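**Q** here's a sequence, model it:
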Amino acid sequence: MFHVGGARSALYNWAVARQSGGKFVLRIEDTDAARNKPEWIDGIINALASIGISETDSAFEGPFFQSQNADRHREAAQQLYAQDNAYYCDCTREQLQARTGSQHLGYDGFCRDRGLEYAGGRALRFRTPDEGETVVVDLIRGEPAFPNSAIEDFVIARGDGSPVFLLANVVDDLDEGITEVIRGEEHLSNSPKQQLLWEAFGTKPPAWAHLPVIVNEKRQKLSKRRDKVALEDYLAEGYLPEAVVNYLMLLGWGPGDDVEIRPYEELERMFRLPDVNTAPAFFDVKKLSAFNGEYIRALPVERFIEVCQSWLREPYATWRPEQYDADVFAKLAPLVQTRITVLSEVARYVDWAFLDDAPKDEESWTKAMKPGADAIIKDVHERYAATVWDVGSLKTVLEEVAAAHGLKLGKAQAPVRVAATGRTVGLPLFESLEILGRGRTLARLDAALERLAE
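**A** Here you go, the predicted structure:
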């Protein structure tokens, strides 16, 4: 599944590429066979497309597959060895631990000057400079410096000759002409090693930009093991892609004014990497829902009806397919649109209109059917049997019944609402009754009276 943090990084890359007339390069780093399946690659491409990053756009390039460049990775490793930027090492983990007395220290450079040649089981290590420091020019974080003495001679090829990810990543960036690397801050610690590799190849490193980590409400890094982090999960719950994109763009960056709800095209024009914050960004689901509600309410009603269709079928619909009435939903749609924040809420707001009987919500029943509820329902039933069936008349009748029982309208309408629609909270009552119709409304009031009598 596509992590929302990856989606945020992709959107920032996309914005920079399109602003500059450059290319957004999608590379699938698939050298780990256990973590690589074709359907997962399709999932990445589909997830990107859902947030507007499409293969059909001229700014999109790829996908490239790291596994297809394996021979080039091996050549690059041997180039570094030939330049004396790397050396072979036959130290085992146990030998290193015996020499250092700790399993947590980095490599101690034991094989640095032994002059070993390649043999099965010998790893190839990069020869980190002994002195000085490596300065990473970061478009967000300035110029963090890393003492070379703190960077171990890191492995660039395993004992079987296969290059590790760090080297493969740099070689692919070189071959694909990458000029900016925009990624999460957890990769900042890799940057000095990658920069040393770029310099060893005699090439200027790319511009780095490390985005702030995304955290949950407890200020813990958003984790797939603990939090809902998959972009697909949010879309499947009924968050509109354009709302998700808007929210993700503002996770760590802002346009500098008080306007938050704005189309992606506008955000893209305004986006600037140096303005991205370094502080962790809080993924606030409540705020995302508020954004989504704004986007839902901004839809033309016809478009709202269209996007609701998949949410009016199983597993969301509790009615049979033949009970659904498109004309009825079209009447309800403007009322629903102003009340929901995610599309998965739609079915619960309209189920009463399609079911044979009112939905059974025991909590609502207990809350509404207080002593005297039967008398109110009986009076309303009698008056509704003869009144004109429109919103104004239905409301007037209930107001008169409420006054006769010494109640405010809100108190009097609660048992009628639950009898007719099954719940204490929902769409405006009188509009709902008008759509439900006289016959079905009276039948449900009768059913409620029977239940109360029991």
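
**Q** going forward, measure contacts and count neighbours with C-alpha atoms only.
**A** OK.

**Q** ok, which stretches of the stretch 251-400 of the chain are helices?
**A** 264-270, 285-298, 301-308, 326-337, 346-354, 362-368, 373-384, 391-404 (DSSP state H, counting those that start in this stretch).

**Q** would you do the same for the sequence below? I want to compare the two.
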Amino acid sequence: MSLVTRFAPSPTGYLHVGGARTALFSWLYAKKQGGKFILRIEDTDLERSTQASVDAILEGMQWLGLDHDEGPYYQTKRFDLYKEVVAQLLAEGKAYKCFCTVEEVDAMREAQMAAGEKPKYNGMWRDRTDHPSDKPYVIRFKNPLDGVVVIDDMIKGRIEIANAELDDLIIARSDGTPTYNLTVVVDDWKMGITHVIRGDDHVNNTPRQMNILAALGADIPKYAHVPMILGDDGKRLSKRHGAVGVMQYRDNGFLPQALLNYLVRLGWSHGDQEIFSIDELKDLFDLSACNRAPSAFNTDKLIWLNQHYMKTLPAEQVAEHLAWHLAEQKLNTENGPALTAVISVQAERVKTLKELVEVSRYFYEDFSEFEENAAKKHLRVVAAEPLALVQAKLAELSTWDAANIHQTINAAAEALGLGMGKVGMPLRVAVTGGGNSPALDQTLYLVGKERALARITLALDYIKQRAESN
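**A** Here you go, the predicted structure:
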């Protein structure tokens, strides 16, 4: 039988990094085994599900590169199938109508708690046939009364739950709509899911779902419950810890390769190896090597990985993502250097793509003012002569490249008997607007001859005005 995994998010918000890690584990396991990965949108919570959340999930999966072989399937388009299965369970005596009101069920549970018992539905309509004709009802599954459910969890190991601990859960509401545990079971059955890899917050659902699958005569998949991700304070990861939505990491300037590499190491390891390509992960990933304990999110480690990928990925790949950030900042790159060239000189100097945009603005955007502190320190009257000489010599260059620019700046410094700092720093501020940039020859080359000369003129005018005002 072909291996089939699935990722089945509910569209009630963004794609959380915890969900993204679960999707990654499911995707990798299918890819390693030559199986199939299905994307299913569990949108039966009609009040909370939104199209915006669906779009956010699809966008997040696409950005991460977690492509699906089938789907996306939408549960709201499969209601007829669920109703058929509910009808089948009713006809076979494996489900029943329950006419209890919400108040009756609440009172039942309060009495049980008062008696020191576990609160659960007591099955009062399980075998009754005196059905009223004028009262609303829900459909409940007839859970086995004895025996145990055994989950041979691929991460957590053997888990046993006594059926006596489980009550007869609702599988269809009074308006006829199916509940989560029913839709999941039907979809996993009909889609041929062989391995369910999901968060361990679903452990309590698993025995219930296994019992429904058994009642339907369906094959029961293997289960792997992934421990949750915690913040650095030991509490469940949430917005108070910073970004938790996948696309927020994109917006903050992280590469998908870095986030994927980081997420896979949250709870899984292969020796001491830290850096993994996707191809390596497809070959090495193994659910049995996942930790049973929760993992703590460490943003500093993610930043370290992001820096690594910015420096080591082919510049063409980084440029694809940098282009998005430049567009978001409305920077026109048509009249500037190639993104790959900027990445080659800037990647070592920043932590994120967002920072890279900020320190690279002068390559694509002209300015009318200089950074105040840098100008005050370096665009002084004594800088006018070296700037004017460098400008004149640069204007004479017939070939504008880093080697010629480097030679020209050195020649100007020698002609004036000045150290490079007295020439280079005023020139850097003049051409970039500030005091930081890559190597000066590379910076001028990428800024371009016409732009560089015009900016030196702007700096000379600034120095002149500064002298006149003193």
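
**Q** superposing both, give me the TM-score.
**A** For this chain pair, the superposition-based TM-score is 0.81 by TM-score structural alignment, normalised by the length of structure 1; 437 aligned residues with a C-alpha RMSD of 3.7 Å.

**Q** one step back: turn the helices of the stretch 251-400 of structure 1 into TSV, columns for distance to residue 247 of structure 1 and mean neighbour count.
**A** Shown next, in TSV, are these (distance: least, C-alpha to C-alpha, whole Å; neighbours: other C-alpha atoms under 10 Å):
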stretch	distance to residue 247 of structure 1	mean neighbour count
helix 264-270	10	15
helix 285-298	6	18
helix 301-308	20	15
helix 326-337	20	16
helix 346-354	22	21
helix 362-368	34	15
helix 373-384	46	18
helix 391-404	39	17
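
**Q** Throw those into JSON lines and include distance to residue 106 of structure 1, thanks.
**A** Putting the helices of the stretch 251-400 of structure 1 into JSON lines (distance: least, C-alpha to C-alpha, whole Å) gives the following:
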{"stretch": "helix 264-270", "distance to residue 106 of structure 1": "42"}
{"stretch": "helix 285-298", "distance to residue 106 of structure 1": "40"}
{"stretch": "helix 301-308", "distance to residue 106 of structure 1": "55"}
{"stretch": "helix 326-337", "distance to residue 106 of structure 1": "59"}
{"stretch": "helix 346-354", "distance to residue 106 of structure 1": "56"}
{"stretch": "helix 362-368", "distance to residue 106 of structure 1": "61"}
{"stretch": "helix 373-384", "distance to residue 106 of structure 1": "76"}
{"stretch": "helix 391-404", "distance to residue 106 of structure 1": "77"}
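
**Q** those helices: which one's closest to residue 104 of structure 1?
**A** Distance to residue 104 of structure 1, taken as C-alpha to C-alpha, is lowest for helix 285-298 among those, at 38.2 Å.

**Q** which residues touch the aligned partner of residue 236 of structure 2 in structure 1?
**A** In structure 1, the residue paired with residue 236 of structure 2 is residue 221, using TM-score structural alignment. For residue 221 of structure 1, the contact set (C-alpha atoms under 8 Å, 6 or more residues apart in numbering) comprises 213-215.

**Q** top of these by neighbour count?
**A** Within the contacts of residue 221 of structure 1, most neighbours by other C-alpha atoms under 10 Å means residue 214, with 22 neighbours.

**Q** what about the residue lying closest to it once chain neighbours are set aside, how many residues nearby?
**A** Spatial nearest neighbour of residue 214 of structure 1, excluding adjacent residues (C-alpha to C-alpha, 6 or more residues apart in numbering): residue 281 at 4.7 Å. Using other C-alpha under 10 Å as the criterion, residue 281 of structure 1 is surrounded by 20 other residues.

**Q** and residue 281 of structure 1? What does it align with in structure 2?
**A** Pairing criterion TM-score structural alignment: the partner of residue 281 of structure 1 within structure 2 is identified as residue 295.

**Q** for its match, give its distance to residue 141 of structure 2.
**A** The span separating residue 295 of structure 2 from residue 141 of structure 2 equals 36 Å under the rule C-alpha to C-alpha, to the nearest Å.

**Q** over to residue 265 of structure 2?
**A** Remark: distance between residue 265 of structure 2 and residue 141 of structure 2 (C-alpha to C-alpha) = 39 Å.

**Q** now do residue 68 of structure 2
**A** From residue 68 of structure 2 across to residue 141 of structure 2, the span is 32 Å (C-alpha to C-alpha).

**Q** which one in structure 1 is aligned with residue 283 of structure 2?
**A** Looks like residue 283 of structure 2 aligns to residue 269 there (TM-score structural alignment).

**Q** for its match, which non-adjacent residue is closest in space?
**A** With C-alpha to C-alpha, 6+ apart, the residue lying closest to residue 269 of structure 1 is residue 19, at 6.8 Å.

**Q** more neighbours, residue 265 and residue 141 of structure 2?
**A** Just comparing residue 265 of structure 2 and residue 141: by other C-alpha under 10 Å the higher neighbour count belongs to residue 141, 26 against 18.

**Q** residue in structure 1 matching the more buried one?
**A** Taking TM-score structural alignment, the alignment pairs residue 141 of structure 2 with residue 126 from structure 1.

**Q** ok, now which ones touch the closest residue to its match other than its chain neighbours?
**A** Counting by C-alpha to C-alpha, 6+ apart, the nearest residue to residue 126 of structure 1 once its immediate chain neighbours are dropped is residue 86, at 4.3 Å. Taking C-alpha under 8 Å, 6+ apart, we find residue 86 of structure 1 in contact with 80, 124-127.

**Q** can you show me the strands along the stretch 1-150 of structure 1?
**A** Listed from the start of the chain, the stretch 1-150 of structure 1 has strands (DSSP state E, counting those that start in this stretch) covering 24-28, 60-65, 86-89, 123-126, 133-135, 145-147.

**Q** now those strands in JSON lines, with distance to residue 103 of structure 1?
**A** Converted to JSON lines, the strands of the stretch 1-150 of structure 1 look like this (distance: least, C-alpha to C-alpha, whole Å):
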{"stretch": "strand 24-28", "distance to residue 103 of structure 1": "33"}
{"stretch": "strand 60-65", "distance to residue 103 of structure 1": "35"}
{"stretch": "strand 86-89", "distance to residue 103 of structure 1": "17"}
{"stretch": "strand 123-126", "distance to residue 103 of structure 1": "18"}
{"stretch": "strand 133-135", "distance to residue 103 of structure 1": "25"}
{"stretch": "strand 145-147", "distance to residue 103 of structure 1": "22"}
